[in-house]
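S.K.: need coordinates for the following:
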Amino acid sequence: MPKPIFISFEGPEGAGKTSVLEALISELKTKLGDNLVTTREPGGNPISEVIRSILQPEEDNGMDKRTEALLYTAARRQHLVENIKPALDQNKIVISDRYVDSSLAYQGGGRGLGIDNIWEINQFAIDGLLPDMTIYLDVPVEIGLARVNENRQGKIDRLDKESISFHQKVRETYLKLQSEFSDRIKIVDATQPLNKVIDDTRILINQILEDKS
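M.R.: Predicted coordinates for the structure are as follows:
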């Protein structure tokens, strides 16, 4: 019987997560069929998608940073109970575009709320469920934001428009998490050509699939 596997993808703005995921999910669906479940945060179900629309407007909506952290956590809880956990209970492979590390990086680091504080409120939401592997695509802030401005016109939201300092804190927090939890969080150099980033990511996914088979 296949074993459940939970993989999350993380990265700062402009790291190329969408492009890498699109390429590899197409391959994996051919290989795994209905055994593969793909989803995203915030989102994945009606309640979480409504929260997403509140959290990710194009312009600043004056949201308090603690409110923001709590809304991301609420969306994550609904995502977990409605999407992730049922799929894992059916021994499926779940790939999520973002999970708890995003809150640690963006709200804990970027917003300055503290990693420990954000971890504590998210523990209530995720009840100890962490990915088997988190793939972190890393790119320097200047390169990432230049990619956003060049490639995502019309889709730029309020997080994309935050200060350089905010984005630097986000990346620093991701790197700190990767250093502390290197057994779970695997880093891929996203400054490489896209095909190389996809190849490196494919190797990591195949590794966890083989290890869990």
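
S.K.: from here on, just use CA atoms for contacts and neighbour counts.
M.R.: Noted.

S.K.: report the contact partners of the residue most central in space within the chain.
M.R.: Closest to where the C-alpha atoms of the chain average out (Cα atoms, centre = their mean) is residue 98, at 1.6 Å. By Cα atoms under 8 Å, 6 or more residues apart in numbering, residue 98 lies in contact with 8, 9, 10, 40, 41, 42.

S.K.: most neighbours of all the residues you listed, which one?
M.R.: Counting neighbours by other Cα atoms under 10 Å, residue 42 comes out on top of these with 27 neighbours.

S.K.: grab the nearest non-local neighbour of it.
M.R.: Among residues not flanking residue 42 along the chain, residue 52 sits closest, at 5.4 Å (Cα to Cα, 6 or more residues apart in numbering).

S.K.: what segments of the chain are helices?
M.R.: 17-32, 46-55, 65-79, 85-89, 100-103, 115-126, 141-151, 164-180, 194-212 (DSSP state H).

S.K.: comparing these, which comes out most buried?
M.R.: Mean neighbours per residue, mean count of other Cα atoms under 10 Å, is largest over the helices of the chain for helix 100-103, with a mean of 23.

S.K.: next up, for comparison:
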Amino acid sequence: MKHADDGLLRTEPRLVTLEGGEGAGKTTVLEALRDALRAQGHEVVCTREPGGTPLAERIRDLLLDPEHEPPTAEAELLLMFASRAQHVRETVLPALRRGAWVLSDRFTDSSYAYQGGGRGLDEGLIAELERRVVGFRPGLTLLLDLAVSEGRARAHGRNGDADRIERERDGFFERARAVFLARAAAEPGRFRVLDAAQPAATVAAEAVALLRAWQASQ
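M.R.: You can find the predicted model right below:
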């Protein structure tokens, strides 16, 4: 998978994103990365998508509340990028400009996986929105890879009230997982794939080691 617009997107080295399917353990890893960076004396901003600002969180509610009218695939994608536009301008870029590290639970790769792979929307449309709305990619993306069946069992165990996307069928998540893995294979300089089936403490320790290696390479 070659991204034709790679040359048009700059890299933000202090933006670290966590990607993966439902129940992969992103929250635990994010907390471990936050603690490691703070121990080094860095300011750390922890955020998420969709969300990350008051307005973006309201859009998140529209997107994920199963009681709302289900959006079309195109409406879902555009709402995701509306939330992302606010998140990037109001949270991510200000933090990066003042020298902070930003840890985000999901970023644009999730749109490729969920709206592209899961919904079947054209990757070219997503790439154009990424270029125009975001304009950059993370320096490091940690993909927590986990079998769909295991991830869904974990997610159900921690939260009985699944949101609208969590209620999708297995095939949706299998397609999303395939896109995540394809993107990781296409961008080995940015992605690191972790086996999220391991114990949470092991995954978190591996993630911290990968972050430190990334720091040392800069």
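
S.K.: and the residue nearest to the centre of the first structure, what's its match in the second structure?
M.R.: Under the alignment (TM-score structural alignment), residue 98 of the first structure maps onto residue 106 of the second structure.

S.K.: what's the separation between that match and residue 39 of the second structure?
M.R.: Taking Cα to Cα, to the nearest Å as the measure, residue 106 of the second structure falls 23 Å from residue 39 of the second structure.

S.K.: check residue 214 of the second structure too.
M.R.: The value you get for residue 214 of the second structure to residue 39 of the second structure, if Cα to Cα is used, is 16 Å.

S.K.: before we move on, what about residue 57 of the second structure?
M.R.: Distance, residue 57 of the second structure to residue 39 of the second structure, using Cα to Cα: 29 Å.

S.K.: so which of the helices of the first structure is nearest residue 133 of the first structure?
M.R.: helix 194-212 (7.4 Å; Cα to Cα).

S.K.: packing partners for that closest one?
M.R.: Contacts defined by 3 or more Cα pairs under 8 Å, 6 or more residues apart in numbering; DSSP states H and E place helix 194-212 of the first structure against helix 17-32, strand 133-138, strand 185-189.

S.K.: one more time with 7 Å, if that's ok
M.R.: strand 185-189 (3 or more Cα pairs under 7 Å, 6 or more residues apart in numbering; DSSP states H and E).

S.K.: quick one, what contacts the equivalent of residue 77 of the first structure over in the second structure?
M.R.: By TM-score structural alignment, residue 77 of the first structure lines up with residue 85 in the second structure. Residue 85 of the second structure is in contact with 133, 134, counting by Cα atoms under 7 Å, 6 or more residues apart in numbering.

S.K.: could you do residue 124 of the first structure as well?
M.R.: Contacts of residue 124 of the first structure (Cα under 7 Å, 6+ apart): none.

S.K.: how far away is it from residue 76 of the first structure?
M.R.: 11 Å.

S.K.: ok, and the closest non-adjacent residue to the aligned residue in the first structure for residue 96 of the second structure?
M.R.: With TM-score structural alignment as the criterion, residue 96 of the second structure lines up with residue 88 in the first structure. Leaving out its chain neighbours, the residue that sits closest to residue 88 of the first structure by Cα to Cα, 6+ apart is residue 4, at 5.1 Å.

S.K.: what is the neighbour count of the equivalent of residue 113 of the first structure over in the second structure?
M.R.: Using TM-score structural alignment as the criterion, residue 113 of the first structure maps onto residue 121 of the second structure. Counted with other Cα under 10 Å, the neighbours of residue 121 of the second structure add up to 18.

S.K.: ok, residue 121 of the second structure to residue 150 of the second structure distance?
M.R.: Residue 121 of the second structure is 26 Å from residue 150 of the second structure, by Cα to Cα.

S.K.: ok, the residue nearest to residue 42 of the first structure touching residue 44?
M.R.: No. Counting by Cα atoms under 7 Å, residue 44 is not a contact partner of residue 52 of the first structure; they are 9.7 Å apart.

S.K.: which residues are common contacts for the two?
M.R.: Joint contacts of residue 52 of the first structure and residue 44 (Cα under 7 Å, 6+ apart) do not exist.

S.K.: circling back: show me what contacts the residue nearest to residue 88 of the first structure?
M.R.: Here residue 4 of the first structure is in contact with 88, 91, 92, 93 (Cα under 7 Å, 6+ apart).

S.K.: alright, that wraps it up for me.
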